[in-house]
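Participant: predicted model and sequence follow; I will ask about them next.
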Amino acid sequence: MSVLRFKAIQETMNRKPIIIEEKVKRSELFAANVFNETAMRQYLTKEAYDSVMDAIEKGTKISRSIANQISASMKDWAISKGATHFTHWFQPLTGATAEKHDAFFETIGNGAAIEKFGGGELVQQEPDASSFPNGGLRNTFEARGYTAWDPTSPAFVYGTTLCIPTVFVAYTGEALDYKTPLLRALQEVDKAATAVAKYFDKNVTKVNATLGWEQEYFLIDAALAKSRPDISLTGRTLLGHSSAKGQQLDDHYFGTIPSRVLSFMRDLEQECLVLGIPVKTRHNEVAPNQFELAPIFEEANLAVDHNALLMDVMKKVAERHSFKVLFHEKPFAGVNGSGKHNNWSLSTNTGVNLLSPGKTPMRNLEFLTFFINTIKAVNDYEELLRASIASASNDHRLGANEAPPAIISVFIGSQLSSVLDELENVTKGKISPQEMTDLKLNVVGKIPEILLDNTDRNRTSPFAFTGNKFEFRAVGSMANCANAMTVLNTIVAKQLKEFKIEVDAYIKKHEVKKDDAIFNVLREYIKASKRIRFEGNGYGKEWEKEAKKRKLSNYKTTPEALKSKISKSTINLYEEMNIMNKVEVEARYEIEIEEYTLRLQIESRVLGDLSRNHIVPTAIKYQNILIENVKGLKEIYGEGFKKVAKEQMSIIEGISLHIEEINKQVLEMIEERKKANSINDSEKRANAYNKNVKPYFESIRYHCDKLEFLVDDNLWPLAKYRELLFTR
């Protein structure tokens, strides 16, 4: 056993949980370090408070004089919470959050200094941002990028720093972050959904998209993780023989939470609550050492910010408890990977969830309107939705036995399918008054009763209706939710906008009542989007064949999937809906295709290093031990040693075979990598990595894992799956 692995195991065995005491009620902890409405009422003047609330609710601008008032009050509040610095907290296209800390400090001459934070520093800053991904939007000498305050997401104190959520844009105005397009999409879905909701309630003046994410993750002992260069550098295990016991018995799922993990969870939850992240649920997931955390639903922009913040907090709290948290979608072969289910809905300012049925036919007609329009949007833009969750890491998960397939489909349950079928099959042309009455009373009126028993969540569906929301299950655990949420809210906004135009035109042309027009338009949408609805097993080969007949896409790799991000229809969609212009869209494609290539490049290099510098030398060392053993047997038994040393000889030969194959394939992989690196076109380079480099990963792993099974456990240098997955 290597010294590092031995020390890691010894350190882990002596580990004891940190005792976390909960001295106050969680409700008292919640948002203690957030400059929310409660804090603003206490610290701001009425004029400043009203200005911030108008900015949040109506999108009005905040004047510079008011910004100075707000910044001074925010500084006083932050200092009372122990803050010494401030930062514009943003989400560049790296997948991580970014921050540059400046002190509340300024000299005023004569050796004196004051704490200062002005309105200009609150509203806008100019970080040196030349090294962030920009997809060709800027040259290095055009390093200027601006961060601008997003008042809809409240500032918070994290450690000793006041964090101000901001957008991040180039000096020419193009978005360089995840937040800017999301905010634009949320604004568009608000406008479109409000216009449609007014058909049913004139009091609706605003519609918010809501999001509840479910964060899955693995917790690995930090010392064991350090003994694995692949985990440290790629977030997953590139090698490793399966443990004899994995998840076969389903004994970890929803089981008793291990005491050390529970201590981590308590600490994490306290940190989250103070920061205003409304965490509520925790449990063991299916795979050993896999867990899940979920919050109460929030407005989508705030929920996205909270998930990005959570992932950062999780890493820091994990370090305190001597854990390493793994967000990779597939860190271990042979056991379930991790997702981040995005539960999405629309909610009005009058308190109505538009995807939740009510007690009256009119309320349920409103539900059906938003329900069917969402299905139609997914049907029309299924390729773009697939592209929104594409990544090198999620490629390992999609289509495996614990995750949805790469084919986007919608599951609504057999009962709701029957409702849509009945709506579809009424008289062609104009619906008669009697049919309208029957539909309202006998079909639409019974939806709440139907949904009481409609609890079957098809776990193989990437986009499922689950009672009062849609669950986008294909989103990966590493992902920033903004990517998927920008697409989903944009396509739904586009669809609702078209629906309103069609209904109004139908009313004018046929001189019918509003309900008649809505039913007729919805009926056509049901027919047009029927191909996207699927109630069966998404893992079956039969579904792949059926999906092909339905002309649904089946992009199994990221390079294939990402192409739809720069299609003519996508660019037209984003430009029409004011989400992104062509330059911004193409830049994001370049960033994502380049990231895909770089991740495979890093994994290839790490795999080559591990296999040739760790595995092969260890195998040779053990082989030499066996050879010495065989020599000794020959001295004792003479020519009869062949019979006695039969097993040893077999192992020696097996080791030689696997070493030969590893060396051969690593060299071939390196050559293919060199060829790929020489390609200038980013799309062709990504395809070269996907088709010519990546296939070596599994074959090299196969031979390394065979050696792990042959070589003496005491010599093996890397922490094994049984240690990584069952040390708690």
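Facilitator: Ah, there it is. Numbering: from 1, shown residues only.
Participant: switch to C-alpha atoms for all contacts and neighbour counts from now on
Facilitator: Will do.
Participant: identify the single longest helix in this protein, thanks.
Facilitator: Secondary structure of the chain read by DSSP state H shows that its longest helix is helix 646-677.
Participant: in it, what's buried?
Facilitator: 648-649, 651-652, 654-656, 658-659, 661-663, 665-666, 669-670, 672-673, 676-677 (16 or more other C-alpha atoms under 10 Å).
Participant: burial count for residue 351?
Facilitator: Residue 351: 9 surrounding residues under other C-alpha atoms under 10 Å.
Participant: how about residue 263?
Facilitator: Other residues near residue 263 number 18, with proximity taken as other C-alpha under 10 Å.
Participant: gap between it and residue 480?
Facilitator: From residue 263 across to residue 480, the span is 27 Å (C-alpha to C-alpha, to the nearest Å).
Participant: what's the answer for residue 244, then?
Facilitator: Applying C-alpha to C-alpha, the value for residue 244 to residue 480 is 35 Å.
Participant: okay, these two: which has more neighbours?
Facilitator: Between residue 244 and residue 480, residue 480 has the larger neighbour count (other C-alpha under 10 Å), namely 25 against 9.
Participant: what residues are up against the more buried one?
Facilitator: Counting by C-alpha atoms under 8 Å, 6 or more residues apart in numbering, residue 480 touches 95, 178, 304, 307, 308.
Participant: what do you get for residue 236?
Facilitator: Residues in contact with residue 236, defined by C-alpha under 8 Å, 6+ apart, are 230, 326, 328, 330, 331, 332.
Participant: included below, for side-by-side comparison, is a second structure:
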Amino acid sequence: MEKNIIADVFGTKVFNDDVMREYLPKKTYQGLKSTIENGEELSPEVANIVAHGMKEWALANGATHYTHWFQPMTGITAEKHDSFISAESDSRAVLEFNGKELIKGEPDASSFPSGGLRATFEARGYTAWDCTSPAFLREDALGVTLCIPTAFCSYTGEALDKKTPLLRSIEALNTQVLRILKHFDEKDVTKIDCSVGAEQEYFLVDRDMFMKRDDLIFTGRTLFGCMPPKGQEMEDHYFGSIRERQAKFMNELNIELWKLGILSKTQHNEVAPAQHEMAPIYDTANIATDHNQLVMETMKKVARRHNLECLLHEKPFAGVNGSGKHNNWSIVTDTGKNLLSPGSSPHKNKQFLLFLSAVIKAVDENAAFLRMSASNPGNDLRFGADEAPPSIVSIFLGEQLEDIVEQIIENGVATHSIKSERMDIGVNTLPSVKKDASDRNRTSPFAFTGNKFEFRMVASSMSIAGANTVLNTTVADVLQDMADELDAAEDFDSALDHLIQRTLKEHSRVIFNGNGYSEDWVEEAHRRNLPIVTNMVDATASFLDPKTIKIFERQNVLSLTELESRAEINYEAYSKVINIEAKTMIEMASKQYVPAIIKYVTKLAGSINSINTACPEANTSVQTELLKKCSDLLAKTQNALTTLIEVSNIGSSMPEGKEQAEYYRDTVFTAMNALRSPIDELEMLVDKEIWPVPSYGDMLFEV
């Protein structure tokens, strides 16, 4: 019988547990597992043997090079390749890889974003092997490369990457959760982790069309373009039948991801035309983060094999839904228990209610910083309207939990839970369906969905490390105070009930089960004094909030210096993105749109003159009116172009930092919109044969 393809290929490119058992001596294997599972220090002897086994496995699979694969503050991954070759004599090459090379690498730290942590002349930085995330093989035009997940830090020890703070936050959460669990007789639990599943939304467009659009090439989104007659209003693309070309892409994508040990589970068409989604099964936060980076890289690579381009920008097309990345987060023990699972009687589950109240408090007290963790320039274009969570961070609990919370606030304890029912669909041949105890709310940025929280604000192109670092750290900090209080209590049960009630009463303002898209919610949020942060520049200020600094330093996740550097990186990144977009618009308008429009109006004027010469009595009012309208819009275009050039020059000459970012947000971005408006209007008037770039209709519906 032929093997199933999933079983046949899954994990074949991963240095996983089965491979370690095969290539490592039993004692070495046990030593490495102790480091992975218990955080014990890895001895140099064990590292050398692991390096040898890893090299032998890689060579057996055709590898010629290895790399320390890390995640700098660019938000994407980085790597430097070294071959296994080591010349021992003039006659032959020896293949070597030792523990020192496995554990430590030395990339140039000053060439990555550092926010002032590294000056240009201070180049030294280090990558350090993260043995908790398995090494893997990547096969491409370079051949087969052994990729070793690593952390990245400066010569002076500060984190220069996304992974290091995430690992620190996991340790902080582990420490405080274990303190809480000792009060609930969870004697078998020795370690916890946060479980994460990151749903990934993306667009697929024809690559030939993509290459004709400088805005897509340089910025990832269309800076010009008007909607076609049909968009997503018929709601026929969502969950629709997957067309052949995209299906071939998805089939190959799944196989490539399965080889890398990524549990690719779900695939479907999303709401917007040409938009799709892939969702994996949950894994630990660290591995899930590494996997999501690989998902994005693999999507890009596989798409090009099918002459497609995968767009991960949050808003590649104005007027249709953008893309996000829903980050499903929960806390699990090494005994397999999900601490955010309510159980059959959640009103009696005091352990669950305590962790629930801790998350509610953490989100309420750190809403602005949580919003920051999902911020990039693309997400500013996506938030709000009827497609994405609003900029207001709130929590959806659902009918069952909201009822329990209200009981606890009013009475100190809850006495009952709303039970799920069975639904009769009304057709005898169909089975009755058991309903969940609560509905779902797609408008909530932070929704409880049965046994986890779904953080729906994360941007589609972002690393999920930042969002999970903030969640882990802020929840850990709340749990530390709770553990201190319970440790000092004389009557634990009474203290527990009082703690849960007080926490829910003080932080219930962040709970909202209604329509997050409505204007009424904005007004209500103002009344509740919830932070409303509409853009990345304002969100970045929360890095330097005294409360943020206190929490992240207390949990040993980010120091003041590291927080300051990340704020500076954010401001610089925002300015650079908008500057690139502005320069792209200037170039496209100057070299493509304006010449094309001039060509059209010249042709139109010539047509009018020819008609008048051939037949003076002919009525050319339609052509004349069209000529006048196009000429007026052309003049508006030129004026807007001149303004954008002027303000862009001012912005690029300003010192990097907050003031420059604010200028790009308020002045340059406004000028960009002013240039787009007349050109988009002209697209509806100018001959399609003359228009210089593929239209939205071409890209969204021709794939």
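Facilitator: Now that the structure is in, tell me what you want to look at. The shown structure was predicted, so the numbers you read here are calculated from the model rather than taken from an experiment.
Participant: which one among the contacts of residue 480 of the first structure gets closest to residue 213 of the first structure?
Facilitator: For these, the residue nearest residue 213 of the first structure by C-alpha to C-alpha is residue 307; the value is 7.6 Å.
Participant: okay, now the residue mapped onto that closest one from the second structure: neighbour count?
Facilitator: Residue 307 of the first structure maps onto residue 292 in the second structure, with residues paired by TM-score structural alignment. Counted with other C-alpha under 10 Å, the neighbours of residue 292 of the second structure add up to 23.
Participant: skipping adjacent residues, who's closest to residue 292 of the second structure in space?
Facilitator: Excluding its sequence neighbours, the residue lying closest to residue 292 of the second structure (C-alpha to C-alpha, 6 or more residues apart in numbering) is residue 198, at 7.0 Å.
Participant: three-state assignment of the counterpart of the one you found in the first structure?
Facilitator: Per TM-score structural alignment, the equivalent position to residue 198 of the second structure in the first structure is residue 213. Secondary structure for residue 213 of the first structure, judged by DSSP: H, G, I helix; E, B strand; the rest coil, is strand.
Participant: quick one: residues contacting the alignment partner in the second structure of residue 158 of the first structure.
Facilitator: With TM-score structural alignment as the criterion, residue 158 of the first structure lines up with residue 138 in the second structure. Neighbour list for residue 138 of the second structure: 13, 144, 145, 146, 147 [criterion: C-alpha under 8 Å, 6+ apart].
Participant: so the third one versus residue 298 of the second structure, what's the distance?
Facilitator: The one in question is residue 145 of the second structure. Distance of residue 145 of the second structure to residue 298 of the second structure, computed by C-alpha to C-alpha: 15 Å.
Participant: settle it for me: which of those two has more neighbours?
Facilitator: Neighbours per residue (other C-alpha under 10 Å) separate residue 145 of the second structure from residue 298, with residue 145 holding more: 23 against 17.
Participant: how far away from the center of its chain is the helix or strand that contains that one?
Facilitator: Element membership of residue 145 of the second structure, judged by DSSP states H and E, is strand 143-154. Distance of strand 143-154 of the second structure from its chain centroid, counting by C-alpha atoms, centre = their mean, to the nearest Å, is 21 Å.
Participant: mean distance, the next helix or strand after that strand to its aligned residues in the first structure?
Facilitator: Downstream of strand 143-154 of the second structure, the first helix or strand assigned by DSSP H and E is helix 163-181. Taken over the aligned residues, the distance from helix 163-181 of the second structure to the first structure averages 0.7 Å (mean C-alpha distance after the TM-score superposition for the first structure).
Participant: for helix 163-181 of the second structure, grab the matching residue range in the first structure.
Facilitator: Using TM-score structural alignment, helix 163-181 of the second structure pairs with 179-197 in the first structure.
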